[in-house]
Every structure is written in C-alpha cells, then in structure tokens.
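Trainee: give me a model of this one.
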Amino acid sequence: MTASTDGNGGAAMPEIPAKQKATIYDQPGTVSTKVVELDVPEPGVGEVLINLTHSGVCHSDYGVMTNTWSSLPDPTPAGQVGGHEGVGKIVTLGPGTENSGLKIGDRVGIKWVSGICGNCEPCHAGADGICFNRKVSGYYTPGTFQQYTLGPANYVTPIPDGLASDEAAPMLCAGVTVYSALKRSNARPGQWVVISGAGGGLGHLAVQLASKGMGFRVIGIDHGCKEELVKASGAEHFVDITQFPRDDKGAAIAAHIKSLADGLGAHAVLVCTASNIAYAQAPLFLRFNGTLVCVGIPENAPQAIATAFPGRMISQQLTITGSAVGTRKEAIETLNFAARGIIKAHFRTEKMEALTGVFEEIGQGKLQGRVVLDLS
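Mentor: Next up is the predicted model:
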C-alpha cells in the first residue's frame, strides 16, 4: 500500500504497510486472546482508514469475548478483533469522503457504535446510539484491538486538540455512556446521586462527571479496596459493599444510604456494574420521584429487579430507565469535558500481549479504573 497524500500531492503520512498487528478472540467463550498478523484493509465508499495508536479495554469487550451477554443475538466468532475505544489518525480517505470535512492526519475515535444508517426512527429522533441498523465495533465488525481500522467518515468522532490519545480512548465508551446516563437520571445540581460500581471503569468517570461537571452530590458504592479512587474522583461519601449483609434483601445498606442522603434517599441511582445484586438493591436507595438508571449489563442468566414492586413504584412515583452508549453529539461533549480537565480517566497502559491478563482482572473484579492498550 502506498503512502497517503495531503491532497496537494505531498506525502502526509508514512507508507501504509500491507500487514498489521491485531489481537483476536481466539477461543470465544473463554478468557483468551492472541496477537496475530492481519491484512491492512482498504477503505470503501464513505470510509476512512485510521492508524490506531490506542484502544481502551471495556467490560463490554469481556462480555463479547466470553459469550456471557445473553442480549447479544449470536455467539462471537473465533478470530474476532475486539475493542471499541480506539483513537488514531486518518491515513487514507476513501471514495466519496471529499465533502466530509475530514483530512489526512486528523485524530478521530471509534466507539461501540461504529456506524449508523442515519435513516431509521432512532436516528431521526436523535437517538443514534440505538440505531436499528448500527454497526458494533468488536462484534462482527472488526474492532480497535488492531493498528489499522476502517470507520465511516460521517460517524468517526473528532478528538480535541490538547487531549492526549491515551486519555481520550476511555471517553469513547465509558465516558459518553455515563454522561448520557447522568443526563437521563433527571437529577439537578445539588441533588444526591448514588453510583453503584463507583470504582470501576464507568463508575469512576460517572463520579467525576456527576460531582465536578454537573454539580451533583455523589455517594459511591464499591468494594473497600476502591475507596481511595472513588473519593479522589469526587464522591462525598463512600459505601463499602462488603460491610453489609447480602441476605437481608438490601435493608441494611439501603438504610445507611438514606441516612447519608438527608434521611430520604437519593434522587437518582446509576448502576454501573454488571451485578444482579446491585440491581436488586438499587430501587431501595431512592427517595420519592427518584430515578434508577440501568447502565451495566448483567452477565449470564438475566434477573428481574427484585425490589421493583408495583406498589412501591406507584406509591413513591419511581422511574426505571435504561441508558445505552450515548450519541455522537454526547461523545463530542464528553471529550470536551476531558479536554477541559473536568474528567480524567484513571488508567494504566499495557501492550497488546497483556490483554488476556487484563481480562482476567476484569473477570475477577480486581481492575481499578481502566486499561488502555498501546497499539504500537
């Protein structure tokens, strides 16, 4: 593959190789990845080729790899390139991108929803994150655990100047997901918001956005080992989930949280963990007119929210809502928060070869914050 040009005949980027390094799910259904060599793809009509430098690692990738998300329609195929938080530079503009406003050398990002149709009802309603015909990065569409990937020119996300690529990567899923969820919570500045899973990849960003970006008062819930991270992220109170019984249907922890939130409970709860127990307890944390926002997708057999009894829902006028991955507009807004220093992912950097070990940490619930892969 020849070098790209800048549109004026001059070489703008190094020569594009024919082959690239990529990390695949070599044994879907298990925690296993493998670094392989793949062909560098050619962009089709409306596409751009991106030389990725960084990719975040998300709990969603774990669910896709292990086939533990019952909401996904089909098992993940062997050889799938995972990942959906990729950042890099455009190195080739495909046919039909002349009026896209993009140019070679632009830094852009690839999200969980890597492409949309633009024609379905959700797209028309400004809910492009749930486009009926969306392409999902890392699940049947090659993802971002590779050095080169394709993206639709009309849906890649611009990365603000001044925001480092490794810092931008987690914002493309974790950041925009919790930002969208906080908006759907209907909470107002000064009100109490509980973040369940507050020390995780989504949760610690939710705490920062809620407390520093949106003016909410935050109570973070997680394992005790994550207390320092949660408080540093801006939580007013931290609740160690391990200090409360699991066989009392959430009564003790609910009473404690209500005592922290004016004796009435929280105005909103975001469940950012994949725990069914967290979902069972969450409605008990709410005050009247409160909103529970479902963010984390539980793995294996789905369970109902066991405490969402109709009588309580009616008498307290509670709302339960789901929140997906946000829109392209919300992704841009989230990146701008990060560029201004309002939110910053707590992460460590690893190479592709370390990915299996990272997933093992995720599966054991030991990972604090995020991991970003250096794809060089």
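
Trainee: when you work out contacts or count neighbours from here on, use the C-alpha atoms and nothing else.
Mentor: Will do.

Trainee: which stretch of helix or strand covers Ala255?
Mentor: Element membership for Ala255 (DSSP states H and E) is helix 251-260.

Trainee: after that helix, next one along is what?
Mentor: Beyond helix 251-260 on the C-terminal side, the first helix or strand identified by DSSP H and E is strand 266-271.

Trainee: how about that following strand: buried residues?
Mentor: 266-271 (16 or more other CA atoms under 10 Å).

Trainee: closest one of those to Ala255?
Mentor: Of all the buried residues of strand 266-271, Ala266 has the smallest distance to Ala255: 11.4 Å, by CA to CA.

Trainee: so that closest one is in contact with Trp192, correct?
Mentor: Yes - here Ala266 reaches Trp192: they are 4.9 Å apart, a contact under CA atoms under 8 Å.

Trainee: ok so, going back, buried ones in the helix holding Ala255, by neighbour count?
Mentor: Under the neighbour-count criterion of 16+ other CA under 10 Å, helix 251-260 has 253-254, 257-258, 260 buried.

Trainee: now Gly322. Nearest residue, chain neighbours left out?
Mentor: Cys294 (4.6 Å; CA to CA, 6 or more residues apart in numbering).

Trainee: so Thr334, which of the three states?
Mentor: Put simply, Thr334 is helix when judged by DSSP: H, G, I helix; E, B strand; the rest coil.

Trainee: state the distance from it to Asp222.
Mentor: According to CA to CA, to the nearest Å, Thr334 stands 24 Å off from Asp222.

Trainee: for the two, indicate the residue with more neighbours.
Mentor: With other CA atoms under 10 Å as the criterion, Thr334 and Asp222 differ in neighbour count, and Thr334 comes out ahead with 27 against 22.

Trainee: following up with a second sequence; could you model it the same way so I can compare the two?
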Amino acid sequence: RALDARAAAHLTEAGEPEEAARRYRAAAAEAAAMGAYAQALSYGQKALALLDGMPPTPARRRLRIGALAGIGRVQWQAAGPDPAFTLAGALQVLDAARALLAQGDPPELHAELAALIASVCYDIGDMRSLERALDELTAASRLLLDAGDALGSARLLNDQAAVYVRMGDPVRATHLLTESRRVFEERARVDPVARVELAETDHLFARIPLHIAARPGRESDALSMGIDHALAAERTYKQLGDIRELARVWETIGRLELRKGRLDRATQRLTAALEAEEAHGDLIGLARSTAALAEVLSAKGLHREALAVLAESMAMNLEKGSPLGLAHNRRALNALVPNISLQGEEAEMLRKIAAQLAAAEATLGRIKLPGEPD
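Mentor: The predicted structure follows:
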C-alpha cells in the first residue's frame, strides 16, 4: 500500500498523472481491504483529483469508474466522519460510477458495479431496494453469460440468493444456493475464489432458519443444520483471514445458538463478533450483532442491559441510514415489552427507546420484515 502511494506521489511529480492515478487507485483498494478506510478514501480522492485535470479517454473514464466504485465501497462498509458514510451516500457515488459506464466496457466492470449497488440496496432492505438489487444482479448475470463468462455469472448466484432469503422466499434461495454449490464445490480445492463462494453459500444456508420458520417438529434439526453450515463457513474464512466475514458468521452462530436456548454459547459468539467488528470499523455488522446481543441479554432476564445495548444498535443504524436495521431493532424491542413491568426504571427506559426508535423510523422510513403482519 505504502509502495503504491509513494510511487503515485513520485509519478505525479514526474508528470505522469494517469499512471499516478492508477497507483492511487491500487493503494486505495489495498487500504480498504485492510480496514484503513480513511486512508482508502484519501487515496481514492487523490486518484479522482488527478483524473479531473486530464482530457477524457476511455481508459481514464474506466479508471474514474474504478476510483468511484472504491469510494462507494468504503462509504458503504465503514463508519465515517461525515454524512457521505451512509448507505444513501454510498449509493449516490455508485450511481455516479454507473452513469459513466459505456456499451463497450468489460462485462466484469458492469458486474462489479451491479454487485456493489445490490449489496448497498440489500443493507437498506426495503422492498423497493431489494427489487432493485435483484434487477441489478439479473442484468449483470445476463451480461456475463452473453460474454461467455459462466463462472462470473455463477458468482452472482449467492448475492441473488441473499436477497431472496431477505424477501422471505426460501424456495428460490435454496434453488440458487444449490446451484452455486454445484458450480464451486469441484473448484474449491484449487481456486481461492471458489472457496470464498463456497463459504458464502454455507453462510447463507446457515441464515435460512433465522428468516424462515422450519416445518413443525423440525425446528431443532433446522437450527443444528444451520450451525453446521456456519461452522463450515467459519473454517474457510479463518483460513483466508477474512475477519469481516468471519465476524458476520459469528453473529449468525450467536443467533442460531440463541434460538436453541444455549445462551452462554450465544453470548460467547456475539461478543467475539462485536470485538472483531469494532476493530474492523464494520458499523452495520456492529449494529446487527449488538441487536442480537440485546435479545440474548433479555432471554437471560437482564432487561435493563438489553435495553441499553438495543439503544446502541439503534444509534448505529440511524448513523448508517439502515431502515432494515431499525426494523430488526423494532422486532427485538417488541419481544422485550412483555418481560418489562409497567412501572419503574426499566419501563421508563423502554418508553424512551421506543420514542427514539419511532423518530428514527420517521426519518429513514419504516419497513416490514418477512413474516410481520401489515
């Protein structure tokens, strides 16, 4: 990272701005991968500033798209010092990158942007955003197939499955995940990309019991199967050293353990997730793990602690601009209500948090989770 950034500075001085912009773009990608988001943003902005001073060419336009995509990714993934670091801010930058795409650009570039836009829409989570995510992924998948890149197209299967899980459609999700596993299983031994896809497939299979009710009498089996899938994903992410995804898997295991009633195990997993997400600056992950921890604390009868943790999660979801996160906070809060007496300090806390949640949902919009009554 430092080498690319230093080389970019020298190239700028030597009057080679295009190559300098390319090096800054590479330095930004590397910084983002290491969780150094402020640095990644700074390098991305330096690349854009250099490109601003040059006459446009197709190569420079594509370089600008890459720089904008990198900035959008950072604004989506990181907690930031300004309002641009919201899901809406990220989407704005990615839409600007998308507007620069031209007919002859590589299908992979179209697909990379589509997958990024879909990921942000997924985290926003209202039905219109989820439908947009599916449209983006379907169009990109078709483009890659037309270009003869069947493997590239298959890499979007998990993204599509994730959207269907969130929409509460297990049949389509399972069909896509089964297809993804078929494509990547045989390659996983030799291809690191296939191993990542396989881990993602396992993680999504693990999450299905959290979103969709199992058949009566099969609940415990479904949760056990979910944990097995999550443990398989955990092994791969550990080998790959992908802390961000590892923390997301720990959150999932924590939620599955909570459903199984194994509260100490759930606490252990969620605490590990929170520590990793905090170290990595993953605000959306933090908000989700904190909300799950609130449910565990409530199940342990620690209602005051649960309310305090839930308030933290709400604040993070509001800061990031995630109506989906707030909907999960609402579900957790509603589950707490019957356990709290109508008088006293806890009741006062509950009223205060309910008012804050209503205000936050009035700002970002209130969305319905699958299975919730209208």
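
Trainee: where does the TM-score land?
Mentor: The TM-score (TM-score structural alignment, normalised by the length of structure 2) is 0.24; 148 aligned residues with a CA RMSD of 6.8 Å.

Trainee: rewinding a little: reformat the buried residues of strand 266-271 of structure 1 as a markdown table; add distance to Val35 of structure 1.
Mentor: As requested, those are exported to a markdown table (distance: CA to CA, whole Å):
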| residue | distance to Val35 of structure 1 |
| --- | --- |
| Ala266 | 45 |
| His267 | 46 |
| Ala268 | 42 |
| Val269 | 39 |
| Leu270 | 36 |
| Val271 | 33 |
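
Trainee: tell me the one of the residues you listed nearest His59 of structure 1?
Mentor: Nearest to His59 of structure 1 among the buried residues of strand 266-271 of structure 1: Val271, at 13.9 Å, using CA to CA.

Trainee: surely the closest one is in contact with Ala280?
Mentor: No - with contacts counted by CA under 8 Å, Val271 of structure 1 stays clear of Ala280, the gap being 10.3 Å.

Trainee: name the element Glu330 of structure 1 belongs to?
Mentor: helix 328-339.

Trainee: for that helix, which helices and strands make contact with it?
Mentor: Applying 3 or more CA pairs under 8 Å, 6 or more residues apart in numbering; DSSP states H and E, one finds that helix 328-339 of structure 1 contacts strand 157-158, helix 174-184.

Trainee: most packed of those?
Mentor: helix 174-184 (a mean of 25; mean count of other CA atoms under 10 Å).

Trainee: angle of the next helix or strand after that helix against strand 266-271?
Mentor: Past helix 174-184 of structure 1, further along toward the C-terminus, the next helix or strand under DSSP H and E is strand 192-196. Orientation of strand 192-196 of structure 1 against strand 266-271 (axes from the mean of the first three to the mean of the last three CA atoms, to 10 degrees) gives an angle of 20 degrees.

Trainee: just checking, what packs against strand 192-196 of structure 1?
Mentor: When contacts are defined as 3+ CA pairs under 8 Å, 6+ apart, strand 192-196 of structure 1 packs onto helix 203-208, strand 217-222, strand 266-271.

Trainee: which one, of those, ends up nearest to Ser165 of structure 1?
Mentor: That would be helix 203-208 among those, by CA to CA, at 16.9 Å.

Trainee: which secondary structure elements does that closest one contact?
Mentor: Using 3+ CA pairs under 8 Å, 6+ apart, helix 203-208 of structure 1 is in contact with helix 174-184, strand 192-196, helix 227-232.

Trainee: try 7 Å this time
Mentor: Secondary structure elements in contact with helix 203-208 of structure 1, counted by 3 or more CA pairs under 7 Å, 6 or more residues apart in numbering; DSSP states H and E, are helix 174-184.

Trainee: what's the angle between the helix it packs on and strand 192-196?
Mentor: Calculated by the same axes, to 10 degrees, helix 174-184 of structure 1 forms an angle of 140 degrees with strand 192-196.

Trainee: same for helix 174-184 of structure 1, what does it pack against?
Mentor: Right, helix 174-184 of structure 1 is packed against helix 203-208, helix 328-339 by 3+ CA pairs under 7 Å, 6+ apart.

Trainee: for the last one, buried residues please.
Mentor: Translated: helix 328-339 of structure 1. Neighbour counts over helix 328-339 of structure 1 (16+ other CA under 10 Å) mark 328, 330-332, 334-339 as buried.
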